[in-house]
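Trainee: Quick one: sequence plus predicted model below, questions after.
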Amino acid sequence: MKITIITVGKLKEKYLKDAIAEYSKRLSKYCKLEILEVADEKTPDAASENVERQIRQKEGERILRYVKEDSYVLTLEIGGKMLDSVEFAEKIEKLGVQGKSHLTFIIGGSIGLGEEVRKRSDYALSFSKMTFPHQLMRVILLEQIYRGYRIIEGAPYHK
């Protein structure tokens, strides 16, 4: 299976880069992983809803350039469906059985995802009702994908 993670903004912190490198290495046993970063837009302080919508639209256009037609798209959204780790593993496994050989996870920028990206999504996924920094969310997502593959394999990692 191929997994693509499309994310807004560049990572700057070494500890996050190190964690992503570690999980990328671990995942290489289970899937072909690709992480794509698109440029973020600067959001002015006290931006109006209209300005924020325009920013989400611009970031969304950049994201959608990388979404392949045959890919199953999972967007990370606070309002998405919450799954526990076992349910998440089952979701990945079920998609594979259904012939979905390319999964694309999308992590939006600091003010969320544009409407066009949300329309392209096949599944809105939430990790929590809490808000996490989108850079940290990359690590959390990679760890959960790895955990999911370990659960599918029946390995003890997830306990």
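Mentor: Everything's here; your move. Keep in mind that what you see is a predicted model, and the values were worked out from it rather than measured.
Trainee: contacts, neighbours, all on C-alpha from now
Mentor: Will do.
Trainee: Which helix or strand lies directly C-terminal to the strand or helix carrying Tyr23?
Mentor: Here Tyr23 sits within helix 14-27, counting by DSSP states H and E. Moving toward the C-terminus from helix 14-27, the next helix or strand (DSSP H and E) is strand 32-38.
Trainee: which residues make contact with the helix or strand just after that next one from outside it?
Mentor: Note on strand 32-38: by DSSP H and E, the next helix or strand toward the C-terminus is helix 49-64. For helix 49-64, the surrounding residues in contact (Cα atoms under 8 Å, 6 or more residues apart in numbering) are 6-8, 38-41, 43, 106, 109, 111-117.
Trainee: ok, now with 6 Å
Mentor: With Cα atoms under 6 Å, 6 or more residues apart in numbering as the contact definition, helix 49-64 has outside contacts at 113-114, 117.
Trainee: between it and strand 32-38, how many degrees?
Mentor: 140 degrees (axes from the mean of the first three to the mean of the last three Cα atoms, to 10 degrees).
Trainee: okay, pairing it with this:
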Amino acid sequence: MRVHLCAVGRLRAGPERALIDDYLTRFDRTGRGLGLGPAQIHEVEDKKGGGMAAEAALLDRAIPDGALVCTLDERGKLMSSPDFAALLAKWRDAGRGDVAFVIGGADGIDPGLRARADASLSFGKMVWPHMLARVMLTEQLYRAASILAGSPYHRV
């Protein structure tokens, strides 16, 4: 199952980029034998300042046709890392070819795009900068693959 991170904003070189690249490399390496990956980042940028609706249109175009859509949103479902791993495995085992994790901009995700999502996850009740949300998502993807592979990376 291919994994797509569809996010508003361009990530420049720096510590966040280094972490994301590292976790995605680990995820691709660990997930390959599990039918997970590769992972790709699709960045969109609303240069005209159209707000959430314009960002939603750009995000919608970045989501592959037929992909399961999962938004990252403070109103989403809270889950443990093992539960997230089980969810990824469930989607993979159901024959989903693509999953798109959607990360909005500073104002969040347009309600219309949120409404059409198949799932929504939360990293807690706090709001996180979208660049840190990317780091946290890529780490959790790697952790999920490690859990499914039986690796000792995740400690209970």
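Mentor: Everything's here; your move. Note that the structure is a prediction, hence the values are computed from the model and not measured.
Trainee: re earlier: check how far the helix holding Tyr23 of the first structure sits from its aligned residues in the second structure, on average.
Mentor: Compared with the second structure after fitting, helix 14-27 of the first structure has a mean deviation of 0.9 Å; criterion: mean Cα distance after the TM-score superposition for the first structure.
Trainee: Could you point out the longest helix of the second structure?
Mentor: helix 130-149 (DSSP state H).
Trainee: In the first structure, what range does that one match?
Mentor: Helix 130-149 of the second structure corresponds to residues 134-153 of the first structure when matched by TM-score structural alignment.
Trainee: For that stretch, give me every contacting residue.
Mentor: Taking Cα under 6 Å, 6+ apart as the rule, stretch 134-153 of the first structure contacts 20, 27, 89, 158.
Trainee: how many neighbours does the nearest residue to the second one once chain neighbours are set aside have?
Mentor: Spelled out, that is Leu27 of the first structure. Using Cα to Cα, 6 or more residues apart in numbering and skipping the chain neighbours, the partner closest in space to Leu27 of the first structure is Tyr146 (5.9 Å). Residues near Tyr146 of the first structure, counting by other Cα atoms under 10 Å, number 23.
Trainee: Show me what Ser81 of the second structure lines up with in the first structure.
Mentor: Using TM-score structural alignment, the equivalent of Ser81 of the second structure in the first structure is Ser85.
Trainee: Scan the first structure for its longest strand.
Mentor: Using DSSP state E to define each element, the first structure has its longest strand at strand 72-82.
Trainee: Can you find the partner of Leu72 of the second structure in the first structure?
Mentor: Match for Leu72 of the second structure (TM-score structural alignment): Leu76.
Trainee: So its match sits against Leu125, correct?
Mentor: Yes. Look at Leu76 of the first structure against Leu125 with Cα atoms under 6 Å: they come within range, at 4.9 Å.
Trainee: higher neighbour count, those two?
Mentor: Leu76 (25 against 20).
Trainee: quick one: that one from Gly109 of the first structure, how far?
Mentor: 11 Å (Cα to Cα, to the nearest Å).
Trainee: tell me which residues in the longest helix of the second structure are buried?
Mentor: 130-131, 133-148 (16 or more other Cα atoms under 10 Å).
Trainee: One more: stretch 148-155 of the second structure?
Mentor: Result for stretch 148-155 of the second structure [16+ other Cα under 10 Å]: buried residues Leu148.
Trainee: and the end-to-end length of it?
Mentor: For stretch 148-155 of the second structure, the end-to-end distance is 13 Å (Cα to Cα).
Trainee: Quick one: map Arg118 of the first structure onto the second structure.
Mentor: Checking TM-score structural alignment: Arg118 of the first structure goes with Arg114.
Trainee: if I pick the closest residue to its match other than its chain neighbours, what's in contact with it?
Mentor: Closest residue to Arg114 of the second structure apart from its sequence neighbours, by Cα to Cα, 6+ apart: Thr71 at 6.7 Å. Shown in contact with Thr71 of the second structure (Cα under 6 Å, 6+ apart): 101-102, 120.
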